[in-house]
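> here you go, sequence then predicted model.
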Amino acid sequence: MASIPSDKPNIRQVASIAGVSHMTVSRVLNDHPNIKPETRRRVLEAIEELDYRPNLAARALATQRTGRIGVIVESAVAFAPSSVLRAVERAARAAGYSITSVALHDDDPLTPQDAVDNLTAQGVDALCVVAPRSSSVAALRKIAITVPLLVVKADSDPTFLTVSVDQQAGASLVVDHLVALGHRDILHVAGPLDWLDARARERAFHARAKSWGIRERPIVVGDWTADFAYDFAMGLTRLPEYTAIFAANDDTAIGLIHGLHDRGFDVPGDLSVVGFDDVPLSRHFLPPLTTVRQDFHALGQAVVEMLHAAMEEREIPHLTRIPTELVVRGSTASPRGAR
């Protein structure tokens, strides 16, 4: 290939290096379907060699699009929603889009309608809603939205595009792991059930427990926080009948472990504890936490891929739910009395 020019590269230099016309480069940049794989490969290699960045303003004029995706995220400070947002930002940047986000918080009067109005006023080409509550999804159904809309949630929906990490499979992996260790009485400390992920995990927990024929114990509904879980564990006056706890997320799990320790109970000697998320510190808890790992990177790529196809008015990719992985560490063991 030719040497890289010292000035800022342009589309014609990419075309020259790749041996194609500048129109072909433009079609590759806009993901036109009728490009031969070999031609696409040469163009992408030339773009990488030159470190070429398209002129977004010119592209917006040509396509009547801004190259911006709007993201509405519930509780952006929590680990999973913030991780999804970062993953979408990375995937969008790699695909030539920018991200503008609006966060909804419990103590904020901002409504889903306000968030949609804010983002559409900025001319976004598509919208994504991360970690939604059922109330937010219900509100979205009442809003006239003229751009493609994707909701990150476990269940398919006739109104929106959807994609998610497989929450049901993750919860099932937890139950299967605990049953394989010998547990037959498991408590689920759920997240707030207005959150769709919490509801999906709770339903999957009950379904999997029923399929194994183990005790159907009422769940405890938490709020995702370690403080709630700590207080719950500290409220135990004696060692409970259940021998394992499936926590809705890792924050809940670490609060439980802390509270159980302060009440004089051993994890996993007296009670096994499993989390969900695999936060970076989960391997350093004492004991290190058995948990469900979510592939946020793959989720971010899937979100952008689906929205890109919708913006291009192409067939939406058939994307299954993103698989989960159970990471087994030191917080689970066979039930007391079975060792």
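Arrived safely.

> switch to C-alpha atoms for all contacts and neighbour counts from now on
OK.

> which residue ranges of the stretch 101-250 of the chain form helices?
Under the criterion DSSP state H, counting those that start in this stretch, helices of the stretch 101-250 of the chain are mapped to 112-121, 134-141, 167-181, 196-212, 226-234, 250-262.

> which among the ones you listed is found nearest to Ser331?
helix 250-262 (8.7 Å; C-alpha to C-alpha).

> can you lay out the helices of the stretch 101-250 of the chain as CSV showing mean neighbour count?
CSV is the format used below for the helices of the stretch 101-250 of the chain (neighbours: other C-alpha atoms under 10 Å):
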stretch, mean neighbour count
helix 112-121, 16
helix 134-141, 14
helix 167-181, 21
helix 196-212, 20
helix 226-234, 20
helix 250-262, 24
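
> any chance of JSON lines for those helices, columns distance to Leu299?
Formatted as JSON lines, these follow (distance: least, C-alpha to C-alpha, whole Å):
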{"stretch": "helix 112-121", "distance to Leu299": "22"}
{"stretch": "helix 134-141", "distance to Leu299": "19"}
{"stretch": "helix 167-181", "distance to Leu299": "12"}
{"stretch": "helix 196-212", "distance to Leu299": "14"}
{"stretch": "helix 226-234", "distance to Leu299": "26"}
{"stretch": "helix 250-262", "distance to Leu299": "19"}
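
> take the one below as the second:
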Amino acid sequence: MTEPLADSPSARAATRKRGPSLGDVAAHAGVSTQTVSRVANGLTNVEDSTRQRVLASMQELGYRPNRAARALRSGRFRNIGVVMFTLSSYGNMRTLDAIAVSAAKAGYSITVVPVERPTQQDVSVALGRLVEQSVDGIIVVIEAHIIDRADVELPAGLSVVVVDSTERSDYPQVDTDQAEGARQATQHLLDLGHRTVWHIAGPAESYSAGRRQASWRRTLEEAGAPVPDVLPGDWSTGAGYRHGLEIASHPEITAVFAANDQMALGVLRALHEAGRRVPEDVSVVGFDDMAESDSFWPPLTTVHQEFEAIGRRAVELLLAEIESRPEPVRSSVMATHLVVRASTAPPPAR
């Protein structure tokens, strides 16, 4: 039986049915199959003009590299797993976006498994799902103390980087200087002349919230200022609003540090509704410096976090582990700094 000619209708129909092959792309681009293979595997020893021609042919023909075959050849799937608790928070979404962009630039895709509850069972199930989906490494962004528990086992033999989630030293970590940010926020209000600073904290299980709260308390104690009872929150504007209504009923409260900008926004609304002026009567500071914080009214004084840098660094550390590159720094702490806007001022004269 004779084979159909390469350019015949039957040949083109067969190609569409089975999908274009490496050889089809090579013939279309006028290069060797080895060159197409190098481009498909993300290797750099190909001239840029040739690479662009091969990529254009891949796109025109609809060629998709066989990831399983490529993994067998290279020992890698070029896929990064991400375990993340709550995709709705501002910080997590900014971090995830940076992880995705950095991974794509390095020729990796990502697989995200969200964790509904930060429990041992849910985290273990999420990690197991990623191992089954053939990832080369995992970035864990849980934010809760769950990773510190002995009954949570991170996958053996698989590269793992932990973001803002643990005190463990057996895995590379990317952390934010939560303590310094909270210290700056609290000290800023004390320096303005406020007798003390009230604190709306994040969830009790949150690693980040715990460090912000501890630093707030320590800063007050070192200044000899009274330490008010902590107002427990859950990162939501609703929590900030509820506490803001209570704060508004106490004229002796003149300064509030909320553990994130969303709760600070709730405080601003409650104070406005109660007729308490910001910052003339009450100063308010947040944490995160979310994109809209300078559009709050008044514009919010807050602690800036480098979420994009956190995501990029997490990918850098993970790829160094995956590709066995020398990496002298196993962990990184990203700096925070206070951004002073119009929501803070000296306390009212008594």
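Received, thanks. Small disclaimer: the values here were computed from a predicted structure and weren't measured.

> so after superposing, what's the score?
The pair, once superposed, lands on a TM-score of 0.81 when counted by TM-score structural alignment, normalised by the length of structure 1; 314 aligned residues with a C-alpha RMSD of 3.3 Å.

> and the helices of the stretch 101-250 of structure 1: which comes nearest Val304 of structure 1?
Of these, nearest to Val304 of structure 1 by C-alpha to C-alpha is helix 112-121, at 16.9 Å.

> which residues touch the residue in structure 1 that Ala258 of structure 2 lines up against?
Under the alignment (TM-score structural alignment), Ala258 of structure 2 pairs with Ala247 in structure 1. By C-alpha atoms under 8 Å, 6 or more residues apart in numbering, the contact set of Ala247 of structure 1 is 188-190, 253, 273-276.

> let's see 7 Å
Ala247 of structure 1 is in contact with 188-190, 253, 274-276, counting by C-alpha atoms under 7 Å, 6 or more residues apart in numbering.

> cool, and Val73 of structure 1?
If you count contacts by C-alpha under 7 Å, 6+ apart, Val73 of structure 1 has them with 81, 102-104, 129-131.

> 8 Å instead, please
Counted by C-alpha under 8 Å, 6+ apart, Val73 of structure 1 has contacts 81, 85, 101-104, 129-132.

> those residues into TSV, with extra columns for neighbour count and distance to Thr24 of structure 1?
Output for those, formatted as TSV (neighbours: other C-alpha atoms under 10 Å; distance: C-alpha to C-alpha, whole Å):
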residue	neighbour count	distance to Thr24 of structure 1
Pro81	21	38
Leu85	25	33
Ser101	18	33
Val102	19	36
Ala103	20	39
Leu104	19	42
Val129	27	34
Val130	23	35
Ala131	26	39
Pro132	21	40
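
> need the max-distance pair from those.
Largest pairwise distance in the contacts of Val73 of structure 1, by C-alpha to C-alpha, is 14.1 Å, between Ser101 and Pro132.

> what residue is smack in the middle of structure 2?
Thr95 (2.2 Å; C-alpha atoms, centre = their mean).

> return the residue of structure 1 aligned against it.
Aligned partner of Thr95 of structure 2 by TM-score structural alignment: Val84.

> verify the contact between that match and Val130 for me.
Yes: between Val84 of structure 1 and Val130 there is a contact under C-alpha atoms under 8 Å: 7.2 Å.

> which ones are touching the alignment partner in structure 1 of Leu189 of structure 2?
Here Leu189 of structure 2 is matched to Leu178 in structure 1, going by TM-score structural alignment. The neighbours of Leu178 of structure 1, taking C-alpha under 8 Å, 6+ apart as the test, are 244, 332, 334.

> distance of the equivalent of Thr86 of structure 2 over in structure 1 from His105 of structure 1?
Here Thr86 of structure 2 is matched to Ser75 in structure 1, going by TM-score structural alignment. With distances taken as C-alpha to C-alpha, to the nearest Å, Ser75 of structure 1 is found 5 Å from His105 of structure 1.

> quick one, which of those two is more surrounded?
Ser75 (17 against 14; other C-alpha atoms under 10 Å).

> quick one, what contacts that one?
Neighbours of Ser75 of structure 1 in contact, by C-alpha under 8 Å, 6+ apart: 81-82, 103-106, 131.

> just flag the most distant two among the residues you listed.
Ser82 and Asp106 (15.6 Å).

> so which of these two has more stuff around it?
Ser82 (19 against 8).

> so the more buried one is in which element?
helix 79-94 (DSSP states H and E).

> mind reading off the mean deviation between that helix and structure 2?
By mean C-alpha distance after the TM-score superposition for structure 1, the fitted helix 79-94 of structure 1 averages 1.1 Å away from its aligned residues in structure 2.

> next one: stretch 252-260 of structure 1
Mean for stretch 252-260 of structure 1 is 0.5 Å (mean C-alpha distance after the TM-score superposition for structure 1).

> so Val273 of structure 1 sits in a strand?
Yes: assessed by DSSP: H, G, I helix; E, B strand; the rest coil, Val273 of structure 1 belongs to a strand.

> what's the counterpart of it in structure 2?
Val273 of structure 1 maps onto Val284 in structure 2, by TM-score structural alignment.

> can you get me a residue count around that match?
28.

> so what's the closest residue to it other than its chain neighbours up against?
With sequence-adjacent residues excluded and distances taken as C-alpha to C-alpha, 6 or more residues apart in numbering, Val284 of structure 2 is closest to Val256, at 4.9 Å. For Val256 of structure 2, the contact set (C-alpha under 8 Å, 6+ apart) comprises 197-200, 282-285.

> how many residues are close by Ser159 of structure 2?
Other residues close to Ser159 of structure 2 by other C-alpha under 10 Å number 23.

> what do you get for Arg65 of structure 1?
16.
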